[in-house]
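Undergrad: quick one, structure for this:
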Amino acid sequence: MRRHELSDAEWELLAALIPSACRGRPRAEDRRVINGMVYKIRTGVSWRDLPERYGSWKSIYTRFRRYAIAGVFTRALQQIQAQADAAGDIDWLVQIDSTIIRAHQHAAATGRKGGSTGRTNRNDHALGRSRGGLTTKIHLACDGRGRPLAVLMTPGQRHDGICARPLLERIRVPRAGLGRPRCRPDHVIADKAYSSRGFRAYLRKRGIGHTIPEKSDQKRHRQNRGRRGGRPTAFDSEIYRRRNTVERCFNQLRGFRGIATRYEKTAASYEAAVTPASLLLWARSI
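TA: Down below sits the predicted model:
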């Protein structure tokens, strides 16, 4: 095992989740190709600069793009989540938050004139203008042990409150046996950016408990309305102390240099890079 490569235990866990070739000529060794992808994500090097020990960079890049478009990484992440859920290893006290990722100039030069078409180019490749320049925002939902359950990519200027509902709807943990995937957390913890009547009503409708602090202007507006303003929102400060779990999860993801700075040109490729990194966080904890 070399630096930035999968350990034997990690590969043993991930090998069963990688689709095998059914026909055609023999392809490159799966472990060597996956190690090349992991090396790229962990170091942030360009595809052409991958070490020769991983084989042709074109083969690795082609396999990566094929897996990204086919959703292979997403299904693999759901399978490993399903195994953890069957063992009772998932803490459904879910935290949500977002982080802004600066786009490298190679990624920022993508598709600024031609507009966006198709699934892989949605929202202009999830590139937006914010205080830091051209950026992408990663919205993350993690379990109580700091492991990613769902990820959503948007342009950097997109408000967190708008993306809260789509993010939670991306949580789909398949059952080990029969039954629908589990999509509903027991409890949600979020910061003030997610404080809105609409989001609280959505959580109540789904029967999800929540701990979200109320903004000072919302509290003042409610108090000024008197009885018509309604009751104060419930808030448990002890539960809210656990919100740092999602921050630690972001720190682990940013440990991958290919995630901490966006080098990928398309939103689909960048999301496909975040998903294997999430897979590795799960593999380390099992």
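
Undergrad: when you work out contacts or count neighbours from here on, use the C-alpha atoms and nothing else.
TA: Fine.

Undergrad: now the helices: where do they sit in the protein?
TA: 8-15, 30-43, 57-70, 72-86, 105-108, 123-126, 160-168, 197-205, 216-224, 237-240, 244-254, 257-260, 267-285 (DSSP state H).

Undergrad: which among the ones you listed is found nearest to residue 144?
TA: helix 244-254 (6.9 Å; C-alpha to C-alpha).

Undergrad: for the comparison step, fold the sequence that follows:
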Amino acid sequence: MGRGELTDRAWARIEPLLPPVSGRGRRWRDHRQVINAILWKLRTGAPWRDLPERYGPWKTAHERLRLWTADGTWQRILDEVIVKDDSVGEVEWIVSVDSSVVRAHQHAAGARKKGAVPPRSRNAVEGEGLGRSRGGLSTKIHLAVDGRGLPMRVLLTGGQAGDNPHLMPLLDAIAVDRIGPGRPRCRPEVVIADKAYSHPSTRQAMRQRRIRFISPERDDQIARRAAQGARGGRPPAFDAEVYKRRNVVERCFNRLKQFRDLATRYAKRAAYYQAELTIAAIILWLR
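TA: Sure thing, here's the model as predicted:
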């Protein structure tokens, strides 16, 4: 086992969730070798054609990434890993959310608008998730993590997109199935967010969902409420001690961006870049 490759323990968790190696037609190249090839690409950020010979043909690894992105295999693996941890009570439902902008390499631009096969996962990205700002092309990663800082859901938008409008879609994507009967769990106990998510409509939506929302109020909102006097109402409740736990989402971003292929976006298709984020999330859960 080389550096950064799947451990025996991680492979034992993943192997039952993958399609069979042999079936109708030619026998597939060993799944573990191909996944290790994809992990090498994520870790180094090198072009596919520079893949070392020990991992086999680079086209095989790229094609496997494409196929399993289209049929939702990566997302199913992540879901199963989270379900297994939740069944033994290890998932902490104190969810922290934040976003991070990733610079898109010039090779990430120019994807063909026709002929792309959109993924069938529930996290499918509309468009290619690229935005243009003063810094050039960029993509914004919206991330929700549990209380231990492990990624629950990832959402991609253009780099110029705001944080607050994408909070509810990000939380709506969280759905952890049960081992036995029962509906998936979708509602966190607490959601922790910074000032970018502090908005009256967001707080009202959280109250309707019976989710405790902890986010500091912005200065302009405080001034507006003070100007209204008694009609401004009371300030929203804020627990400073619980808010200190928000740093887990920042640490998760740091761990994700240790994969150099994620720290800078090289993939033309947003679906492939999101699949790479999902694969990195799987590795973090299996460590």
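
Undergrad: what TM-score do we get after superposing?
TA: The TM-score (TM-score structural alignment, normalised by the length of structure 1) is 0.95; 282 aligned residues with a C-alpha RMSD of 1.7 Å.

Undergrad: ok, back up a step: turn the helices of structure 1 into JSON lines, including mean neighbour count.
TA: Converted to JSON lines, the helices of structure 1 look like this (neighbours: other C-alpha atoms under 10 Å):
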{"stretch": "helix 8-15", "mean neighbour count": "14"}
{"stretch": "helix 30-43", "mean neighbour count": "21"}
{"stretch": "helix 57-70", "mean neighbour count": "16"}
{"stretch": "helix 72-86", "mean neighbour count": "20"}
{"stretch": "helix 105-108", "mean neighbour count": "16"}
{"stretch": "helix 123-126", "mean neighbour count": "23"}
{"stretch": "helix 160-168", "mean neighbour count": "18"}
{"stretch": "helix 197-205", "mean neighbour count": "13"}
{"stretch": "helix 216-224", "mean neighbour count": "12"}
{"stretch": "helix 237-240", "mean neighbour count": "13"}
{"stretch": "helix 244-254", "mean neighbour count": "18"}
{"stretch": "helix 257-260", "mean neighbour count": "22"}
{"stretch": "helix 267-285", "mean neighbour count": "20"}
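
Undergrad: so which of the ones you listed comes closest to residue 184 of structure 1?
TA: Comparing the helices of structure 1 under C-alpha to C-alpha, the one sitting nearest is helix 160-168, at 8.0 Å.

Undergrad: from the contact counts, what lies against that closest one?
TA: Under the contact criterion of 3 or more C-alpha pairs under 8 Å, 6 or more residues apart in numbering; DSSP states H and E, helix 160-168 of structure 1 touches strand 93-103, strand 133-142, strand 148-155, helix 197-205.

Undergrad: quick one: which of the ones you listed is nearest residue 86 of structure 1?
TA: Using C-alpha to C-alpha, these put strand 148-155 closest to residue 86 of structure 1, at 14.9 Å.

Undergrad: the closest one vs structure 2, average distance?
TA: Once fitted to structure 2, strand 148-155 of structure 1 is off its aligned match by 0.3 Å on average (mean C-alpha distance after the TM-score superposition for structure 1).

Undergrad: so where is that strand in structure 2?
TA: Under TM-score structural alignment, strand 148-155 of structure 1 corresponds to residues 151-158 of structure 2.

Undergrad: and stretch 179-198 of structure 1, by the same measure?
TA: Going by TM-score structural alignment: stretch 179-198 of structure 1 matches residues 182-201.

Undergrad: residues of that stretch that come out buried?
TA: 187-188, 190-194, 197-198 (16 or more other C-alpha atoms under 10 Å).

Undergrad: got TSV for those, with distance to residue 74 of structure 2 too?
TA: Below are the buried residues of stretch 182-201 of structure 2 laid out as TSV (distance: C-alpha to C-alpha, whole Å):
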residue	distance to residue 74 of structure 2
187	23
188	23
190	27
191	26
192	27
193	27
194	30
197	29
198	33
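
Undergrad: pick out whichever of the residues you listed sits closest to residue 179 of structure 2.
TA: Closest to residue 179 of structure 2, out of all of the buried residues of stretch 182-201 of structure 2 and judged by C-alpha to C-alpha, is residue 187, at 17.1 Å.

Undergrad: now for that closest one: which residues touch it?
TA: 174, 209, 211 (C-alpha atoms under 8 Å, 6 or more residues apart in numbering).

Undergrad: residue range for stretch 264-280 of structure 1 in structure 2?
TA: Residue span in structure 2 matched to stretch 264-280 of structure 1, by TM-score structural alignment: 267-283.

Undergrad: centre of the chain to the matching stretch, how far?
TA: The chain centroid and the centroid of stretch 267-283 of structure 2 are separated by 8 Å, computed with C-alpha atoms, centre = their mean, to the nearest Å.

Undergrad: if we can go back for a sec, may I ask which of the contacts of residue 187 of structure 2 has the most neighbours?
TA: residue 174 (18 neighbours; other C-alpha atoms under 10 Å).

Undergrad: how near is it to residue 40 of structure 2?
TA: Residue 174 of structure 2 sits 29 Å away from residue 40 of structure 2, going by C-alpha to C-alpha, to the nearest Å.

Undergrad: and the helices and strands packed on helix 160-168 of structure 1 as JSON lines, adding distance to residue 77 of structure 1?
TA: Conversion of these to JSON lines gives the following (distance: least, C-alpha to C-alpha, whole Å):
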{"stretch": "strand 93-103", "distance to residue 77 of structure 1": "17"}
{"stretch": "strand 133-142", "distance to residue 77 of structure 1": "13"}
{"stretch": "strand 148-155", "distance to residue 77 of structure 1": "9"}
{"stretch": "helix 197-205", "distance to residue 77 of structure 1": "25"}
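
Undergrad: next up, the contacts around residue 285 of structure 2.
TA: With C-alpha under 8 Å, 6+ apart, residue 285 of structure 2 has these contacts: 81-82, 150-151.

Undergrad: which of these lies closest to residue 103 of structure 2?
TA: Closest to residue 103 of structure 2, out of all of these and judged by C-alpha to C-alpha, is residue 151, at 20.7 Å.

Undergrad: end to end, how far does stretch 246-265 of structure 1 reach?
TA: Note: stretch 246-265 of structure 1 ends 26 Å apart using C-alpha to C-alpha.

Undergrad: and what of stretch 247-264 of structure 2?
TA: End to end - C-alpha to C-alpha - stretch 247-264 of structure 2 spans 22 Å.
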